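J.: quick one, structure for this:
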Amino acid sequence: MMLKENEKIELKRSTSLLKEAIISIVAILNKHGKGELYFGIDSKGNIRGQQVTEKTLRDISQRIAQNIEPRIFPKIEKVTLEKKDCIKICFKGDDKPYFAFGIAYIRVADEDRKLSPAELRRFILKAEAYSGKWDKNLTEVSVDEINRETFNDFLIKVKEAGRLKIKTESRLSVLNKLELIRHEKLTEAAKFLFTDKHSMEVQAAVFAGKDKVTFLDIKKFNGNLFDLLDRTELYLKERLSWRVVIGRKGMEREEIPEIPIAALREALVNSLIHRDFSNPKGNEIAVFKNRIEIYNPGFFPEGLTPEDFIYGEEHSYLRNPKIAEIFYYTKDVERWASGLKRIYDECTRSKVKVEFRILKTGFVTIFYRKKENKNRLKPEILVKENGKYFYNKNTESSVKSSVKSSGKIVHMISDNPKITIPEMAEALGITTRAVEKQIAKLKREGKIKRIGPDKGGYWKALD
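T.: Purely as a prediction, here's the structure:
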């Protein structure tokens, strides 16, 4: 058996180095929350062995209890390696920060580094943010404030995902099952998930160049988290460049975005579920000529880097566990701790450069755009072929379309008052739910109306 020191494993030649061992335990706990330490093995991994008695194990246990705060309860045992007696200590803890002899340490590679007062203050703030308690707190928001359409869509998505069995569609029963309500009052998680009774917003803008000097478009989105996800995804889709490929799948026409939609959506989901909801600053989406940035005001886990999740095997580190859990049930989150890796893998397959930056004020995902080419698509006119509607594209044009989905919907209704929502969704390349949201907005603005019932009725575009 050959052991090597790393960020989660510490090796000590003998118990004469017990003080240093206690410091290593604290450093590993503050970085990873769990680890292993061995006595009787030197730093190069050579098994030397040492004398181990019941008193030896008891003394180690007492020294750890006396000198580590908050207290931990490690498993300390005698093990035989290559016919030599050694000591193995397995430890874990979630009550960060931990102190050894009154001082906090952090693990960096295979070394233990003392935290400065400023670093310790930041560490405590981040540890509190990741305590996983805030989103279970009760609010004064009533269950009656829940957006019924959003909640019904949520139930449909949960059933389709198959990750949670729901025997009833009773709103109170489902909310109780998910621990999102007490005494008909919503928790913090439920308030953000299903209502607009909060001040959180997403700011989105398109800039003319590579900086924020001149903007071409700016919007603010408010609402529940599911609504914000759909609307921001649609906002980005409408501002992407697309290219057309004919013949890759038989003779079918295939439109491919410059940045994988799956990667963009994953970044949007991450920016919502990992943000710091106590921070009044909003999420931000910035579309530049050469890149797209998706920012959220939330500290990255202390001591970890994006690479730890992309290339390593780090476990999930959730700031808002209940919100993340709900998005998991709808399959908007595929599995824990996989978001950054999924974004990276999607972009790698599509040969798109992606960058993850840890900022002092939060975290940003940057997708770099490819240079313009003449195959970029521009929506031009609505055409009908074989009974289906779609927008004809000019593949020789490199001019970005300024036609928005809402305008396209009005155009389609004017052309064919009996067009269906599925036909609109197919023509626009978006979901039926996204079309329904656009239609609701157009109705509120007085631009369209429905004449007659859903079946047998028709649309009317208003002047």
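J.: hey, let's count contacts and neighbours off CA atoms from now on
T.: Will do.
J.: helices of the chain, start to end?
T.: All helices of the chain, identified by DSSP state H, fall at 18-32, 54-67, 117-129, 148-161, 171-177, 188-194, 225-237, 261-273, 306-310, 321-329, 339-349, 405-415, 421-428, 432-444.
J.: can you tell me what sits against the third one?
T.: Identification of contacts with helix 117-129 by Cα atoms under 8 Å, 6 or more residues apart in numbering yields Lys96, Pro97, Ala104, Asp276, Phe299, Pro301, Glu302, Arg319.
J.: flag every buried residue along that helix.
T.: Judged by neighbour count using 16 or more other Cα atoms under 10 Å, the buried positions of helix 117-129 are Leu120, Phe123, Lys126, Ala127, Glu128, Ala129.
J.: okay if I get the residues you listed as JSON lines plus distance to Gly49?
T.: Formatted as JSON lines, these follow (distance: Cα to Cα, whole Å):
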{"residue": "Leu120", "distance to Gly49": "37"}
{"residue": "Phe123", "distance to Gly49": "37"}
{"residue": "Lys126", "distance to Gly49": "40"}
{"residue": "Ala127", "distance to Gly49": "38"}
{"residue": "Glu128", "distance to Gly49": "41"}
{"residue": "Ala129", "distance to Gly49": "43"}
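J.: from those, which is closest to Ala190?
T.: Nearest to Ala190 among the buried residues of helix 117-129: Ala129, at 18.1 Å, using Cα to Cα.
J.: the closest one and Asn279, how far apart?
T.: Using Cα to Cα, to the nearest Å, we find Ala129 at a distance of 10 Å from Asn279.
J.: what do you get for Glu169?
T.: Distance from Glu169 to Asn279, by Cα to Cα: 34 Å.
J.: cool, Arg450 as well?
T.: Counting by Cα to Cα - Arg450 and Asn279 are separated by 41 Å.
J.: when those two are compared, which one has more neighbours?
T.: Taking other Cα atoms under 10 Å, Arg450 and Asn279 do not tie; Arg450 has more neighbours (14 against 11).
J.: does the more buried one touch Lys460 like I think?
T.: Yes - counting by Cα atoms under 8 Å, Lys460 is a contact partner of Arg450 at 6.3 Å.
J.: which residues do those two both contact?
T.: Between them, Arg450 and Lys460 share no contacting residue, judged by Cα under 8 Å, 6+ apart.
J.: in stretch 67-78, what's buried?
T.: Within stretch 67-78, the residues that count as buried by 16+ other Cα under 10 Å are Asn67, Ile68, Glu69, Ile72, Pro74, Ile76, Lys78.
J.: measure it end to end?
T.: Its start and end residues considered, stretch 67-78 measures 22 Å (Cα to Cα).
J.: contacts for it, please.
T.: 22, 26, 52, 57, 61, 65, 85-93, 95-96, 98-102.
J.: and the nearest residue to Glu302 once chain neighbours are set aside, how far is that from Gly303?
T.: Spatially, and ignoring its direct neighbours in sequence, Glu302 is nearest to Phe123 (6.3 Å; Cα to Cα, 6 or more residues apart in numbering). Look at Phe123 and Gly303: by Cα to Cα, they are 9 Å apart.
J.: the structure of the following sequence is requested for comparison with the preceding one:
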Amino acid sequence: MKRGEAMNLGKETETLEFKKTTGEMKEAMVSISAILNKHGIGTLYFGVKPNGDVIGQDVSESSLRDVSRAVYENIKPQIYPAIDEVVVGEKHLIKVEFSGESAPYSAAGRYYLRTADEDREVTPEELKVFFGVNKYREKWEKGKSEATSKQIDKTAIKAFWQKAVSAGRLPKGRYTCPIVLKRFGLVKDECLTNAGEVLFGSTRPVSLKAGIFATDEKLTFLDMKLYEDNVFNLLGIAEEYILKNIRWRNEITGTEREEIPEIPVAVIREVLANGFAHAIYNGRTNHEICVHPGMITVYSPGEYASIHTPEEYIRGNCESEIRNATIAKILYLSKAIEQFGSGFKRIDSLCRDAGIRYSYESGKNGFKFIIYRPQIQSDTPHVTLDVTLNGTEMAVLAILKQRPDSSREEIADKISKTVRTVQRALDSLRDKGYIRRIGSKQTPTWEILK
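T.: Below you'll find the predicted structure:
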């Protein structure tokens, strides 16, 4: 280093903070509490610019005592940091090394969390969520399940490593089921860990409900299935269920005909994978997929897993807080998740590119992602449709789309209405140009026109 050139300590991180002088004592206490709450250990220097340039600090017994007193008076519960004078590039600095295992910590009565190199004030409720998420994450995934290391889905494990190698996210080599389980910490004392059983167990550890509904309310269902399997298999099952029950269109490019779904596969895949990655697997509810005429909902059990809102992830560069790190890693390696830790931002980008609207609902028991289906565009020009269908008409029409030869009695039973009400709905749908009867009145088959 040339004479006069500033020494640089590098960039601030989630566990390293720089302050120019002890004149920033208040801000320093905030950083200490934020780092303690996020990581439990960290280092702070007085005499360093935010960019890492060492500028020095007047250091005396008095200034060292001032730092010690500030920590004692501001940080609660009490911690006992190591506060020393250090010399870097002939500049004198104050180095504060601190740690604590009694989180949450406050600074002057307020609570903070570290995000990248910034300190964010949080409410006690947000802090409760944060610690709840981390407590679950640390204990659940690594805990032993009741499944033995032999109760595995060998086909799923083989499919995983083949996909991961093919995607270039796992190096080529010799893989076996025991090697994969051990490499990713999915076995413990001859038992699968909880993460191992959920990912690759043969014990049918995870439940998925999938249904098709006649309207956008969960009243009349046209199909309902319950799948029980491991996460690796359920991802494929869930994707196939949605793709089989949405609309596709044909586009001809040159001499090739391409079938294109109304919702891009990448959107569906990303939403599903993130739902399985961030779920709570020892909760009271199941994963759920609902296909409605106007939307598709994907529900995953467990309250929202971060103190940051989805909007903050989409618009900014917040550090991802992954509830199930091991599960998320396996899904990333097998390319079920395209980019690790950037789910909301990627989903938002994919939906914008495709012109697809979405929303979400967060509750105490789970998180629901809603993908709105595009409206049907008629291929026939100059045709005006009467789209003012009531709930009964929509339910009847949906049933006929699934099974055109349904009788009035069968329809009435499915939607819990009288036969007379069903007949009125059929007459109305016919008059509005949605259906046309083929065959006799006694055994009709309905042709769907629109």
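J.: count of residues packed around the equivalent of Lys335 of structure 2 over in structure 1?
T.: Aligned counterpart of Lys335 of structure 2 in structure 1: Lys331 (TM-score structural alignment). By other Cα under 10 Å, 16 other residues sit near Lys331 of structure 1.
J.: OK, contacts around Lys331 of structure 1?
T.: Contacts of Lys331 of structure 1 by Cα under 8 Å, 6+ apart are Lys157, Val158, Ala161.
J.: make JSON lines out of those and add distance to Trp242 of structure 1 and neighbour count.
T.: Shown next, in JSON lines, are these (distance: Cα to Cα, whole Å; neighbours: other Cα atoms under 10 Å):
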{"residue": "Lys157", "distance to Trp242 of structure 1": "28", "neighbour count": "17"}
{"residue": "Val158", "distance to Trp242 of structure 1": "31", "neighbour count": "20"}
{"residue": "Ala161", "distance to Trp242 of structure 1": "29", "neighbour count": "15"}
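J.: what does Phe344 of structure 2 align to in structure 1?
T.: So, by TM-score structural alignment, Phe344 of structure 2 is matched to Leu340.
J.: spit out the contact partners of its match.
T.: Counted by Cα under 8 Å, 6+ apart, Leu340 of structure 1 has contacts Ala267, Pro306, Phe309, Ile310.
J.: how far away is the spatially most central residue of structure 1 from Lys351 of structure 1?
T.: Nearest to the mean C-alpha position of structure 1, counting by Cα atoms, centre = their mean, stands Asn270 at 1.7 Å. Asn270 of structure 1 sits 21 Å away from Lys351 of structure 1, going by Cα to Cα.
J.: go on, Phe288 of structure 1?
T.: 19 Å.
J.: do Asn392 of structure 1 as well
T.: Taking Cα to Cα, one finds Asn392 of structure 1 at 27 Å from Lys351 of structure 1.
J.: isn't Gly49 of structure 1 right next to Cys86, touching?
T.: Yes - Gly49 of structure 1 lies in contact with Cys86 (Cα under 8 Å); the separation is 5.2 Å.
J.: of those two, who's got more company?
T.: Cys86 (24 against 21).
J.: tell me which residues touch the more buried one, please.
T.: Cys86 of structure 1 sits next to Tyr38, Phe39, Gly40, Ile41, Gly49, Gln50, Gln51, Val52, Lys78, Val79, Thr80 when contact means Cα under 8 Å, 6+ apart.
J.: which among those end up buried?
T.: The buried subset of the contacts of Cys86 of structure 1 (16+ other Cα under 10 Å) comprises Tyr38, Phe39, Gly40, Ile41, Gly49, Gln50, Val52, Lys78, Val79.
J.: just give me the closest of those to Lys371 of structure 1.
T.: Relative to Lys371 of structure 1, the closest of those is Tyr38; by Cα to Cα it sits at 54.1 Å.
J.: what sits against the closest one?
T.: By Cα under 8 Å, 6+ apart, the neighbours of Tyr38 of structure 1 are Glu10, Leu11, Lys12, Cys86, Ile87, Lys88, Ile89.
J.: got it, and His292 of structure 2?
T.: Counting by Cα under 8 Å, 6+ apart, the residues that His292 of structure 2 touches are Ile212, Phe213, Ala214, Thr215, Asp216, Glu217.
J.: and the fourth one, what's its match in structure 1?
T.: In structure 1, Thr215 of structure 2 lines up with Gly209, judged by TM-score structural alignment.
J.: pretty sure that match contacts Arg291?
T.: No - if you go by Cα under 8 Å, Gly209 of structure 1 and Arg291 don't touch, sitting 9.8 Å apart.
J.: what secondary structure does Lys414 of structure 2 sit in?
T.: Lys414 of structure 2 carries the three-state label helix when classified by DSSP: H, G, I helix; E, B strand; the rest coil.
J.: and the nearest residue in space to it that is not next to it in sequence, how many neighbours does it have?
T.: Using Cα to Cα, 6+ apart and skipping residues adjacent in sequence, the residue nearest Lys414 of structure 2 is Thr220, 6.8 Å away. Residues near Thr220 of structure 2, counting by other Cα under 10 Å, number 20.
J.: for Gly302 of structure 2, same thing?
T.: Neighbours of Gly302 of structure 2 (other Cα under 10 Å): 24.
J.: which position in structure 1 aligns with Tyr299 of structure 2?
T.: Counting by TM-score structural alignment, Tyr299 of structure 2 lines up with Tyr295 in structure 1.
J.: against Lys408 of structure 1, how distant is its match?
T.: Distance, Tyr295 of structure 1 to Lys408 of structure 1, by Cα to Cα: 29 Å.
J.: what does Asn392 of structure 1 give?
T.: Asn392 of structure 1 is 12 Å from Lys408 of structure 1, by Cα to Cα.
J.: just to revisit the earlier point, distance to Arg444 of structure 1 added to the contacts of Cys86 of structure 1, as a markdown table?
T.: Below are the contacts of Cys86 of structure 1 laid out as a markdown table (distance: Cα to Cα, whole Å):
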| residue | distance to Arg444 of structure 1 |
| --- | --- |
| Tyr38 | 68 |
| Phe39 | 71 |
| Gly40 | 74 |
| Ile41 | 72 |
| Gly49 | 77 |
| Gln50 | 79 |
| Gln51 | 80 |
| Val52 | 78 |
| Lys78 | 72 |
| Val79 | 72 |
| Thr80 | 75 |
